[in-house]
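1. Here is a sequence with its predicted model. Questions after.
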Amino acid sequence: MSESEQFKKHNGTKDQVITKPIQSNDGTGEVVVKKSTGKLKVRKGQTEEQYQEQLAHFNDVEKGPVVTDINWMDQYDNDPLKFQSESVLFNDLTVKHNRLVLTGFIHRLYYQKNYQDCYKFASMVKDKYTSLSCHKKMKKEFEELDYILTNCSRHLSNDSV
């Protein structure tokens, strides 16, 4: 099997992920890599001092990786709006991870068939999203919220009939 065949998917297209080093410079830490498109790319190196600074910042300032307990959303099952008051996710909604956690919480309420709280929470989150200035990046998130809001209102109107 040739090297070019090794890096191809079953359908014949090149795998975009696999890159292997061709040449390295131990002095600067730079590595020359051949991309799947055939182009050469130089990855910049990092000195030991820079690495130690980055490691110290990660451990001291950021306090290491964020650890999320398993089933952490279970504590909000009885009072979902309590999540709003306690959640630090609302502090910075420009961070995509925070927005996705909120959307995940909305999905959880929806699939638990808690349509009333889901509708309240989703409309409140949508109002907070509209105050942000990055609307183009959040188009899919707005569409998802609109979809959930319409389905919740449909379920609520069916329940009242």
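-> Yep, that arrived.
2. going forward, measure contacts between C-alpha atoms and count neighbours the same way
-> Fine.
3. what's next to the lengthiest helix in the chain, contact-wise?
-> Of all segments of type helix in the chain, defined using DSSP state H, the longest is helix 139-160. If you take CA atoms under 8 Å, 6 or more residues apart in numbering as the criterion, helix 139-160 is touched by 103, 110, 115-116, 118-119, 122-123, 126.
4. Any of those residues buried? List them.
-> Listed as buried from those are 103, 110, 115, 118-119, 122-123, 126; burial here means 16 or more other CA atoms under 10 Å.
5. next, the one to line up against it:
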Amino acid sequence: MGTAVLQLYGDLGVQPFLRSVARTKSLFVVLERDQPVSELLDELDRLESDYEIFKINLFKEFTKYIVINSIVAAALAMILVVIAFKADDLISEAWEPISIAFVFLSLFPAPATLGVLSWDAGRQLKPMKARADQLEVDAGSLAGRL
């Protein structure tokens, strides 16, 4: 479950940035080659390079969280094996807090890692999104002057 939830950020979290870059690219189609757009094209290239670096860093973070979730899943699997061997034992009231801890360990890692990953990625993506928006405004104003 954790890996599937973490993949959602890659699909949803960066879409506003990607749409802004796509709109900017479409504005460059409108601009003539004799317009002074080389500076804007260079900025777009730098922005796309920064995004590629961001994706590599996000993948590294993603794999770190996959390892953490896998360790938790392995621990839960070992606990289930122990519970299976202890199935004939009497259940006392002391097991209630332990069962709550098991439920917590089963449900908490995926949303927690998604929250941490999305917060960190959003923090890294925010300056790039601002640059993409400004580049879109600059290209739009240049296209409007044609």
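-> Perfect, I can see it now. Just so we're clear, the structure is a prediction, and the values are computed from it rather than from any experiment.
6. Tell me how they score on TM after superposing.
-> Superposed pair, TM-score by TM-score structural alignment, normalised by the length of structure 2: 0.27. Supporting alignment: 48 aligned residues with a CA RMSD of 2.4 Å.
7. Helices along structure 2, start to end?
-> Under the criterion DSSP H, structure 2 contains helices at 2-12, 15-30, 38-85, 95-107, 109-144.
8. With mean neighbour count as extra columns, can I get those in TSV?
-> Shown next, in TSV, are the helices of structure 2 (neighbours: other CA atoms under 10 Å):
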stretch	mean neighbour count
helix 2-12	15
helix 15-30	16
helix 38-85	14
helix 95-107	12
helix 109-144	17
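9. With adjacent residues omitted, what lies nearest to the most centrally placed residue in structure 2?
-> Nearest to the mean C-alpha position of structure 2, counting by CA atoms, centre = their mean, stands residue 9 at 3.7 Å. With CA to CA, 6 or more residues apart in numbering as the criterion, residue 9 of structure 2 has its nearest non-adjacent residue at 6.4 Å, and that residue is residue 118.
10. Check residue 24 of structure 1 too.
-> residue 31 (4.3 Å).
11. Against residue 5 of structure 1, how distant is the one you found?
-> Residue 31 of structure 1 is 23 Å from residue 5 of structure 1, where distance means CA to CA, to the nearest Å.
12. about what we covered before: show me the contacts of helix 139-160 of structure 1 that map onto helices.
-> Counting by DSSP H, the contacts of helix 139-160 of structure 1 place 103, 110, 115-116, 118-119, 122-123, 126 in helices.
13. on that earlier part again, I'd like the contacts of helix 139-160 of structure 1 written out as CSV, with distance to residue 52 of structure 1 added.
-> Listed next are the contacts of helix 139-160 of structure 1 as CSV, based on distance: CA to CA, whole Å:
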residue, distance to residue 52 of structure 1
103, 36
110, 45
115, 50
116, 51
118, 46
119, 48
122, 43
123, 45
126, 41
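14. Count the residues that sit near the residue nearest to residue 24 of structure 1.
-> Here the number of neighbours of residue 31 of structure 1 (other CA atoms under 10 Å) works out to 18.
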